[in-house]
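# predicted model and sequence follow; I will ask about them next.
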Amino acid sequence: MGRKSIVGRLPVVYDPARRGFAVENSAEFVKTQICQKLDELAHGKPLRLTVTFEPERKGRSINQNRMMWALLTIMADAYNAGRAGGIQPEDCYIEMLEEYGLEYDFLELPVAAVPILRNAYRLVHIVELLDNDRCTVKASMGSSSFSTAQMTAFIDGIFDRLAEIGVNDPNVTAYWQEWQEVPK
């Protein structure tokens, strides 16, 4: 087992009144899986572990992700004014992310390693080809690393951009009404 190997993540609730931790009912399955992994690692002997506690971070929801891509598709269609080809929803995604201050990691690596890097990062763009089959890339996790609050602000920004460019699409109106009903 490596130095930073994580066996699993078990959601718990800390109760300050009794100064104790309780495994959430919904996490019992995860607890069973973690115990099975620990049994395999222990080989029948006591196993020393380090437990780390960190506050739960709610990531973006599947519904937020669907809403984002539906709106970005409408945005691309508006930019293309009904013509085939041209701007893709992914182009609008990158434009909006950059407007919202998305941070990139700039990395130098062999050109042959770019496909491997794409498995670790959502967005990978080659910035410059260098000597010796190397390149500089800018890479980012994109919105997949956003919390629900960050994703809410991002989607609000997409609605704002659609209004700015004059999109008058009944689907956008329906999405806006649906979006206003979602608890934030």
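Yep, it's here. Numbers count the residues shown, from 1 in each chain.
# from here on, just use CA atoms for contacts and neighbour counts.
Fine.
# which stretches of the protein form helices?
With helices called from DSSP state H, the chain shows them at 28-42, 62-80, 89-99, 114-120, 148-164, 170-181.
# ok, which of those comes nearest Ser140?
helix 114-120 (9.2 Å; CA to CA).
# what about Glu98, neighbour count?
Residues within reach of Glu98, counting by other CA atoms under 10 Å, total 13.
# please report how far it lies from Cys92.
10 Å (CA to CA, to the nearest Å).
# look at Arg134 and say how many residues are nearby.
When neighbours are counted by other CA under 10 Å, Arg134 comes out with 16.
# for stretch 89-109, buried residues please.
Under the neighbour-count criterion of 16 or more other CA atoms under 10 Å, stretch 89-109 has 89, 92-93, 96-97, 108 buried.
# over to stretch 66-82?
Buried residues in stretch 66-82 (16+ other CA under 10 Å): 67-69, 71-79.
# let's bring in a second one:
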Amino acid sequence: MKARLLSISTDGESSTSKWPSMHLPETEVLLLNLREREHAIAEFVEKMDKLKVLVITSEDFRYSASLHNFQVLSRVSNLKRIRLERISISSIFKNSIQVKSLRKLSLIKCYYGFSSAKLSHAFPNLEEIYIEYATITLHSSRATEAVLSKTVLCGLCDLISLKKVTLTGVRGLLLSAFLDEIENLVNYCQT
């Protein structure tokens, strides 16, 4: 196919762990609308040489979806932007990933579970991060939320290319942890 923009919606019945083989050399924007709770990024994505933007949205409003095979994106050399909506971030960092070309990461209504991975390792050239309505955990103690809040920001201050951080609808311990860490940013400028 020679589509520059491709949108794929799953039906909620079939497993996305077995995507069909597709050849999409011209695709620059890929939109994945997924209806299952468990998803695997298709192997064909790594052959999308011109892919610049990836948008993955979970259509299930009750749960954050888990993504598997995220390391495929490490082999996509032109990927500049990723937007995730209602995705479990901890599932992404289960395997060591590194997307060097990524410049902007948007996380909307994502769930942040415990992960020891650093954003600075996964996305070393990230310039902009946007977090909207972050959910740290549904039922946890205040101490657990404090640890998870620090984990979400793990490596954020090590991102030497970071120029812009936007937090929308973020409250509580995540916001508190961010304010504690923000002065450690290399390019921090208080206004």
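Okay, I see it. Nothing here was measured: the structure is a model prediction, and the numbers come from that model.
# TM value for the aligned chains?
TM-score for the superposed chains, counting by TM-score structural alignment, normalised by the length of structure 1: 0.22, backed by 60 aligned residues with a CA RMSD of 4.5 Å.
# just send the buried residues of stretch 89-109 of structure 1 back as a markdown table, with distance to Thr136 of structure 1 too.
Supplementary listing: the buried residues of stretch 89-109 of structure 1 in a markdown table, determined by distance: CA to CA, whole Å:
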| residue | distance to Thr136 of structure 1 |
| --- | --- |
| Pro89 | 25 |
| Cys92 | 23 |
| Tyr93 | 22 |
| Met96 | 23 |
| Leu97 | 20 |
| Glu108 | 4 |
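# quick one, what contacts Leu105 of structure 2?
Residues in contact with Leu105 of structure 2, defined by CA atoms under 8 Å, 6 or more residues apart in numbering, are 81-83, 126, 128-130.
# what's the helix or strand for it?
strand 104-108 (DSSP states H and E).
# next structured bit after that strand?
Following strand 104-108 of structure 2 in sequence order, the next helix or strand is helix 119-122 (DSSP H and E).
# helices or strands next to the next helix or strand after that next one in the packing?
Toward the C-terminus, helix 119-122 of structure 2 is succeeded by strand 128-132 as the next helix or strand (DSSP H and E). Under the contact criterion of 3 or more CA pairs under 8 Å, 6 or more residues apart in numbering; DSSP states H and E, strand 128-132 of structure 2 touches strand 104-108, strand 164-168.
# can you give me the buried ones in strand 128-132 of structure 2?
For strand 128-132 of structure 2, by 16+ other CA under 10 Å, it's 128-129, 131-132.
# identify the farthest-apart pair in these.
Greatest spacing in these, by CA to CA: Glu128 and Glu132 (13.4 Å).
# rewinding a little: what's the most buried one of the helices and strands packed on strand 128-132 of structure 2?
strand 104-108 (a mean of 20; mean count of other CA atoms under 10 Å).
# list the buried residues in the strand or helix carrying Ser91 of structure 2.
If you go by DSSP H and E, Ser91 of structure 2 is part of helix 89-92. For helix 89-92 of structure 2, burial by neighbour count (16+ other CA under 10 Å) applies to 89-92.
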